[in-house]
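Novice: my questions are about this predicted structure, shown below with the sequence.
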Amino acid sequence: MSVVLLALLLTGFDVPRWATAQEDPAPPTQGSPVPAAQEPAAPAVQEPPTPAVQEPAAPAVQEPPTPADVVPGVTAAQGGVGTFAVVVARQEERQTGVSIRAAEARSARVLARTAGNDLAERPFPTASLVKLFLAEDVLHRARTGAVTLTPEDRAQLEVMIRGSNDPAASDVWVRFGGAQAVLDVATRYGLTGTAPPLRWGQWGETTTTAADLARFLARLPVIAHPDDAAALQSWMGTATPIASDGFDQQYGVFGTLPGAAVKQGWMCCLSGQRHLHSVGIADGRVVVLLSEVPRSVGWDAAKAALDDAAAAVPPPAGS
C-alpha cells in the first residue's frame, strides 16, 4: 500500500475507488499449462459379427452291399435256366493272440454275413470242384507229417487246380485216398451237405452244396495252415483260360469279377443233366454259383446264364 493512501486513511479522507482497485492478474507466463479443449467423444463403431465358417460336411462313406443285398439280384440275373444255387459270403481272416471264444465269436459274425438263395442247401455233384477239397486235404496231411510230398506231387496238385487236369485228379484220388479226404475236409470245416461219391473212383460225383462250398472258401484262411491256404488261393488266382482238356474256363466268376481266384467245374451227363459250376474269391468276398441244366441246353447257354449271374455281383472295391 502506498504512503499517500496510508495518510489519507489516517486523516479520515475517503479513499477513491481507483486507489483500492486490484490489478488485473498477470497473463500466464510461457510454459504455464493451458487447459486443452475437449473434443466430443466419437461414437463407438460396432464391428459387424464375423459369420462362422462352416466346414464342408465329410462325404458319407458308402458301405459295400451285404451278401443278403446281393443274392436276389444274382438269382434274378441268372434267368431261371435250369436249377441254380448261389451263396455270397465274406472270407474270414486269421487272428493271432486271441482267445478261442473271441475267435469263435468272430467266426459267428462272419457266417452271419453269408446269404444264399432257396437252393443253397441243395446237393449238387461237384464235378471238378472236388479238386479243391482234395488239394487242401493232401496239403494238410503233408503239413502234419501223415504223408510226404515230392516236388512232382505239388506240381500235380497245382495243375489239378489251375488247369483242372483230370488225370492228375484221378491219380491223386487213388494214391491219397480221395474219399477219405472228402470226409476229413467235411469234418474239419463243418460241411454238413458234403459226401464222397457212391461209385468208387468217380470223384466228380462227390456231392456238396453251395452253402458248404462257401463255408469251405470262407474258412480256408483260418482252418488251413497259412502257407497251404496261400498256395491253394494262388493256384486258383492263376487258373488257365483253357483247361487241360480244352474246355474254355472263362465263364461265371472267371473273367467277370476282376482279380478273382477261381475254380470251375463242368460235367455231362449224369442222369441226363449238365452240371456247370463257378466259384471264386475276390477282395475277401466268396461267390459260389452252381447250376444244373438238361442235356438239351448247350454249354454256351449254360455259360451265358452264369455270366449274367456273376455280372450281377458288385465288383471288388477299387476295381
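Specialist: Thanks, I have the structure now. Everything quoted here is computed from the prediction, not taken from an experiment.
Novice: switch to C-alpha atoms for all contacts and neighbour counts from now on
Specialist: Noted.
Novice: and the contacts of stretch 141-151?
Specialist: Contacts with stretch 141-151, where a contact means C-alpha atoms under 8 Å, 6 or more residues apart in numbering, come from 138, 225.
Novice: buried ones in that stretch?
Specialist: Buried positions in stretch 141-151, judged by neighbour count with 16 or more other C-alpha atoms under 10 Å: residue 143.
Novice: how far does it stretch from start to finish?
Specialist: The stretch stretch 141-151 measures 15 Å between its terminal residues, going by C-alpha to C-alpha, to the nearest Å.
Novice: what are the ranges of the strands in the chain?
Specialist: When assigned using DSSP state E, the strands of the chain occupy the ranges 83-90, 115-116, 124-125, 207-208, 261-270, 273-282, 285-294.
Novice: tell me which of those strands sits most buried.
Specialist: Mean neighbour counts were taken over those using mean count of other C-alpha atoms under 10 Å, and the top value, a mean of 27, falls to strand 83-90.
Novice: what helices or strands is that one leaning on?
Specialist: helix 67-78, helix 100-112, strand 115-116, helix 210-223, strand 285-294 (3 or more C-alpha pairs under 8 Å, 6 or more residues apart in numbering; DSSP states H and E).
Novice: next, the angle helix 100-112 makes with it.
Specialist: Taking axes from the mean of the first three to the mean of the last three C-alpha atoms, to 10 degrees, strand 83-90 and helix 100-112 form an angle of 140 degrees between their directions.
Novice: one more to weigh against that first structure:
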Amino acid sequence: MRGPKVFCGALPDAETQQQLRQMLSASHDGVADDLWDAEGGPALVTRMAGMLGLTGTQPPDDPGEWGDTLTTARDVVTVYRYIANRLAAPDRDLVLSALTEAPRTATDGFDQYFGIPDGLPHTPWAIKQGWGTSGDAAVMNSTGLVGPSQRYVAVLLASAPASAYGMLPQAVTAAAGALAGLLGAAGAGQ
C-alpha cells in the first residue's frame, strides 16, 4: 500500500480516498502507518498543530508511535470545528461520510461502539474512536460531532492503568450517556 497524499487542495485519487475512509471509519492502523510515514511522522503533528492553532498537541516521544501523540480536549474540539466549518466541502464530505459510517467492529476486531455510539444510541453522530495501551497506561477516546445536523462536538478522553483496560469502554459509554440530557436540553432551547 502506498502512502496517501491528502488534502492538497484537491480530493485525492479514488484509491487514496478509499484508504482514508478505511482509516477513519474502521480505524485501520496500516493506513494510518502509511499516512504517518508519507506525511513526515512527527512533522505532520507539528505542521497541523501550527496550522490549526493547537496549543496542547505535540508529537509522540517515539517518532514511530503516532498513537502516542498527545492532545487535549480543547484541541480536539478545534479540529472538529475546522472540519465542520473551514475544510473545503469535498474534503469535509469525505471525512464526515467516513466518520458517520464507522462500523461496530474496527479493522483489528475491536468493538469501537463504546462511548458516543452506545452512550447516545438515538443521536446522529460522526465519530472517531481511539483505544490502546502504552507502557503502563490504557487509553480510550470517543470523539465526534453529535446531534441534529452533527451540531455539537463531544470529546471523551479517558486513561487509566493498563490493568483497567477492560473497564474503560463501559466508563466512556457511561460518560457519553450522561451527555444525552445536555443534548436534549440544548436542542429544546432552539
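Specialist: Arrived safely. As the structure is a prediction and not an experimental result, all values here were calculated from the model.
Novice: superposed, what's their TM-score?
Specialist: Counting by TM-score structural alignment, normalised by the length of structure 2, the TM-score of this superposition works out to 0.85. Behind it: 176 aligned residues with a C-alpha RMSD of 1.9 Å.
Novice: circling back: rebuild the strands of structure 1 as CSV, extending it with distance to residue 304 of structure 1.
Specialist: As requested, these are exported to CSV (distance: least, C-alpha to C-alpha, whole Å):
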stretch, distance to residue 304 of structure 1
strand 83-90, 13
strand 115-116, 21
strand 124-125, 20
strand 207-208, 23
strand 261-270, 14
strand 273-282, 11
strand 285-294, 12
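Novice: map residue 118 of structure 2 across to structure 1 for me.
Specialist: Matched by TM-score structural alignment, residue 118 of structure 2 corresponds to residue 255 in structure 1.
Novice: residue 7 of structure 1 versus that match, what's the distance?
Specialist: Taking C-alpha to C-alpha as the criterion, residue 255 of structure 1 is separated from residue 7 of structure 1 by 142 Å.
Novice: the match of residue 118 of structure 2: neighbouring residues, count only.
Specialist: 16 (other C-alpha atoms under 10 Å).
Novice: distance of it from residue 201 of structure 1?
Specialist: Here the criterion is C-alpha to C-alpha. By it, residue 255 of structure 1 lies 32 Å from residue 201 of structure 1.
Novice: could you do residue 167 of structure 1 as well?
Specialist: Taking C-alpha to C-alpha as the criterion, residue 167 of structure 1 is separated from residue 201 of structure 1 by 12 Å.
Novice: between those two, who's got more neighbours?
Specialist: The residue with the greater number of neighbours, taking residue 167 of structure 1 and residue 201 and applying other C-alpha under 10 Å, is residue 201; the counts read 16 against 13.
Novice: isn't the more buried one right next to residue 173, touching?
Specialist: Yes: taking contact to mean C-alpha atoms under 8 Å, the distance of 7.5 Å between residue 201 of structure 1 and residue 173 places them in contact.
Novice: longest helix of structure 2?
Specialist: Longest among the helix segments of structure 2 by residue count, using DSSP state H, is helix 168-188.
Novice: buried residues in that one?
Specialist: Using 16+ other C-alpha under 10 Å as the burial criterion, the residues of helix 168-188 of structure 2 that qualify are 168, 169, 171, 172, 173, 174, 175, 176, 177, 180, 183.
Novice: could you give the angle of it to strand 125-134?
Specialist: Here helix 168-188 of structure 2 points in a direction 150 degrees away from that of strand 125-134 (the same axes, to 10 degrees).
Novice: how far off strand 137-146 does helix 168-188 of structure 2 point, in degrees?
Specialist: With the same axes, to 10 degrees as the basis, helix 168-188 of structure 2 and strand 137-146 are set at 20 degrees to each other.
Novice: which strands and helices sit next to helix 168-188 of structure 2?
Specialist: On the basis of 3+ C-alpha pairs under 8 Å, 6+ apart, helix 168-188 of structure 2 makes packing contacts with helix 116-119, strand 137-146, strand 152-161.
Novice: what's next to it, contact-wise?
Specialist: Applying C-alpha under 8 Å, 6+ apart, the contact partners of helix 168-188 of structure 2 are 114-116, 118-120, 139-142, 147, 156, 158-160.
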